[in-house]
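Participant: Fold the following for me, if possible:
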Amino acid sequence: MESNSYNKTYGILSYCTLIGWIIAMVQVSSSTGEERRFTAFHLRQMLILMLVGAVVSIIDTILFFIPFIGVIIINIISILLFIVWLMLLIGAIRGERKYVPVIGQAGENMLGDMFE
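Facilitator: Predicted coordinates for the structure are as follows:
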């Protein structure tokens, strides 16, 4: 577990709806030091998760027309996305930096220091 001597509110808020993400993004510009890096990290991870969700939504539209199998696949993927979201939210509450499984590290490298 990492040090919690800074305010984690905006890191947590970045996982609570799109409006919360936007508020955290605007607020990160007034933060400094570790609080800014913590919030920026969680903003990037939530952005990655939102992009994955958008792709899943497009795939959902296509698979909707495949009876039974398409619905099962999308339900499984949706449950997995929810579990990942919950894992990231709990990590932010604890003051940890958790990556989106499988693609989080690559996404972090691609986004660089966005929001910092």
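Participant: going forward, measure contacts and count neighbours with C-alpha atoms only.
Facilitator: OK.
Participant: For the chain, which residue occupies the most central location?
Facilitator: The chain has M46 as the residue nearest its centroid, 2.0 Å off, counting by CA atoms, centre = their mean.
Participant: I'd like the structure of this one too, to check against the first:
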Amino acid sequence: MNNKTLAAISYVTLIGWIVAYVQYKNSQDKSPLVRYHLAQALGLAIASIVLSIAIVIVTSIVPSLGVILSFVTFVPLIFAVLGIIAALNEASKPLPVIGGMFTNKFAFLN
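Facilitator: Model prediction:
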């Protein structure tokens, strides 16, 4: 697979991230594009889990907010689509709002 495809696959579920990571680690040339999008996708997955836990806690305390907060659960999906678009355009552009937190993190990707 080429680097653009690996970068895009990293946003598609956890299995896609693992496939892209294994291909990245086994490749001779470590593409900075793939590494960048692996970090962004992993950060998005972590943020998505934290968001889901927070929504469950808030809706258990205030059930009437459940309908409103259910729309917030689409935000990670939207960010993933934006990440895939950036990967396919071969751009190292951070995800909106949360992308800057994960730019130079995850040292195991180096």
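Participant: Mind telling me what the residue nearest to the centre of the first structure corresponds to in the second structure?
Facilitator: In the second structure, the residue matched to M46 of the first structure (TM-score structural alignment) is A41.
Participant: go on, P67 of the first structure?
Facilitator: Per TM-score structural alignment, P67 of the first structure is aligned with P63.
Participant: what's the matching range in the first structure for the helix or strand containing I78 of the second structure?
Facilitator: Using DSSP states H and E, I78 of the second structure sits in helix 75-88. Aligned using TM-score structural alignment, helix 75-88 of the second structure spans residues 80-93 in the first structure.
Participant: returning to what we had before: next, count neighbours for the match of P67 of the first structure.
Facilitator: P63 of the second structure has 12 neighbouring residues, counting by other CA atoms under 10 Å.
Participant: From A20 of the second structure, how far off is it?
Facilitator: From P63 of the second structure over to A20 of the second structure the distance is 39 Å, taken as CA to CA, to the nearest Å.
Participant: quick one on the thing from earlier: gap between the helix holding I78 of the second structure and the chain center?
Facilitator: On the basis of CA atoms, centre = their mean, to the nearest Å, helix 75-88 of the second structure sits 8 Å off its chain's mean C-alpha point.
Participant: who's in contact with it?
Facilitator: Contacting residues not belonging to helix 75-88 of the second structure are listed as 4-5, 7-9, 11-12, 33, 37, 40-41, 44, 48, 92-96 [CA atoms under 8 Å, 6 or more residues apart in numbering].
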